[in-house]
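Visitor: sequence and computational prediction follow.
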Amino acid sequence: MADRLVTGDTAPAFTLKDPTGQDISLSPGNGRHTIVYFYPAASTPGCTKQACDFRDNLASLQSAGYDVVGISPDPVAKLAKFAEKESLSFPLLSDEDHAVAEAYGAWGEKKNYGKTYEGLIRSTVVVDPDGKVSLAQYNVRATGHVAKLRRDLKLDA
């Protein structure tokens, strides 16, 4: 498991497929911040709630200079169904081998109902326009996360 990222780290570059099969890359230097959020599985209750929360806040985040990208280990076809069903208008990216999640420290040991296993850790990393981490949050809650993120980014004045 990779170390977790902290403020000031260089965000690992990546290129992953979106639901249409197009390659999407993290591209520092575009003048915008990117909210990269990792979620365990499309169409599950918590992940749906979190994705819809980002969807519902997308316009205000974008007007504040933030783009949103969701990453999960789901295959592209599952992401396409999820995006269509929930009317998600931001990129969802497939990280089936979880290499990007590992590079971001979002893959590791989890415990659930007394069992320990390896899996995706619900996490959010905000990357500044220069490709540096400006905020890294791990083990976030699906419910209320976007509101907390907005407060942490000082977007709610």
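Guide: Nice, I can see it.
Visitor: contacts and neighbour counts: CA atoms only from here.
Guide: OK.
Visitor: run a quick neighbour tally on the closest residue to Val127 other than its chain neighbours.
Guide: Distances taken as C-alpha to C-alpha, 6 or more residues apart in numbering place Val133 nearest to Val127, at 4.6 Å, with adjacent residues excluded. Neighbours of Val133 under the rule other C-alpha atoms under 10 Å: 22.
Visitor: quick one: Val133 and Ala11 touch, right?
Guide: Yes - counting by C-alpha atoms under 8 Å, Val133 touches Ala11, with 5.8 Å between them.
Visitor: which neighbours do those two share?
Guide: Counting by C-alpha atoms under 8 Å, 6 or more residues apart in numbering, the residues touching both Val133 and Ala11 are 5, 127.
Visitor: hmm, back to that, which SSE is the residue nearest to Val127 in?
Guide: Here Val133, judged by DSSP states H and E, is contained in strand 133-138.
Visitor: same check, this time on Gly70
Guide: In this assignment (DSSP H and E), Gly70 forms part of strand 66-72.
Visitor: ok, residues contacting the helix or strand following that strand?
Guide: On the C-terminal side of strand 66-72, the nearest following helix or strand under DSSP H and E is helix 76-86. For helix 76-86, the external contacting residues (C-alpha under 8 Å, 6+ apart) are 17-21, 42-43, 48, 52, 88-89, 92-94.
Visitor: this is the other structure I want to compare:
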Amino acid sequence: MLKVGELAPEIDKLATDGQRFVLSRQGGLCTVVFFFPKAFTPGCTVETRQFRDNHVELALAGASIVGISTDDHRTQCRFAESHKVPFPMIADDDHSVCRAYGVLWPLIGVARRVTYVVDPGMRVAAVFHHELQATKHRDDVLSFIDERFRAARPPAVPTAPRSAGALSLGPPSSVRLPPDVAPQPSPASALPGAASPGAPPDSDAPAPPGAPAPPGRPS
């Protein structure tokens, strides 16, 4: 099997969607390449269905996926159709891809249950191998893609909480109005009896205890 950091061999084969799958053209965050022994067997069916069910989640993270087994193309197409697989599946009936990736069982001539995560530079970023626990591959891949996706995202800029519909414009002193726009009165100044900014105090209003009386008003 290949190891993390090694260069992944090119894959260029006809897939079940009728298009040629070329690994080096995938781009995105990474490509998940999962090998499985035989179509329509219980473990391979479970594993393929799990990747199918999480295909949208992986795609949103920028990851593409391809499934490969040593079945012939016709069998692989029937397998993909019967389970409504939305990603390409490859029939490696000549064993060329399985040999290149070191996953071919030498005596029985089928692929081992190995999953590789390949980065856009064609380097192996992760390797998962569970022959009996088919469900572990999906779990390991989701965990790895989640960490890789978070690491690739720019850090979030913290923002102060504000009421719905309000725009954060900073402190009032930092907001400058154009010269021809007059400032609007605040809600408090619009109340009846409220003094406008800069108006003289009400001469009839009682002065606070101990405060000097305004000019012209008896103390």
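Guide: Arrived safely. This is a predicted model, so every value here is computed, not measured.
Visitor: the strand holding Val133 of the first structure vs the second structure, average offset?
Guide: Taking mean C-alpha distance after the TM-score superposition for the first structure, the mean distance separating strand 133-138 of the first structure from the aligned residues in the second structure is 1.2 Å.
Visitor: circling back to that earlier point, show me what the residue nearest to Val127 of the first structure aligns to in the second structure.
Guide: In the second structure, the residue paired with Val133 of the first structure according to TM-score structural alignment is Val124.
Visitor: what does Ala106 of the first structure give?
Guide: Using TM-score structural alignment, Ala106 of the first structure sits opposite Val103 in the second structure.
Visitor: quick revisit: and the angle from the strand holding Gly70 of the first structure to helix 76-86?
Guide: Strand 66-72 of the first structure runs at 130 degrees relative to helix 76-86, counting by axes from the mean of the first three to the mean of the last three C-alpha atoms, to 10 degrees.
Visitor: what range in the second structure does strand 66-72 of the first structure sit on?
Guide: Against the second structure, strand 66-72 of the first structure falls on residues 63-69 (TM-score structural alignment).
Visitor: the matching stretch vs the first structure, average distance?
Guide: Stretch 63-69 of the second structure sits 0.5 Å off on average (mean C-alpha distance after the TM-score superposition for the first structure).
Visitor: quick revisit: residues touching the residue nearest to Val127 of the first structure, list them.
Guide: Contacts of Val133 of the first structure were listed using C-alpha under 8 Å, 6+ apart, and they are 5-11, 125-127.
Visitor: go through the first structure and flag its longest helix.
Guide: Longest helix in the first structure, counting residues (DSSP state H): helix 45-63.
Visitor: average distance between that one and the second structure?
Guide: Mean for helix 45-63 of the first structure is 0.5 Å (mean C-alpha distance after the TM-score superposition for the first structure).
Visitor: which elements pack onto that helix?
Guide: strand 66-72, helix 145-152 (3 or more C-alpha pairs under 8 Å, 6 or more residues apart in numbering; DSSP states H and E).
Visitor: buried residues in it?
Guide: 46-55, 58, 61 (16 or more other C-alpha atoms under 10 Å).
Visitor: then stretch 10-19 of the first structure?
Guide: By neighbour count with 16+ other C-alpha under 10 Å, stretch 10-19 of the first structure contains the buried residues 11, 16-19.
Visitor: nearest to Arg150 of the first structure, of these?
Guide: Ala11 (20.4 Å; C-alpha to C-alpha).
Visitor: map the closest one onto the second structure.
Guide: Counting by TM-score structural alignment, Ala11 of the first structure lines up with Ala8 in the second structure.
Visitor: please tell me how far its match sits from Arg78 of the second structure.
Guide: 28 Å (C-alpha to C-alpha, to the nearest Å).
Visitor: again, but for Gly43 of the second structure
Guide: 17 Å.
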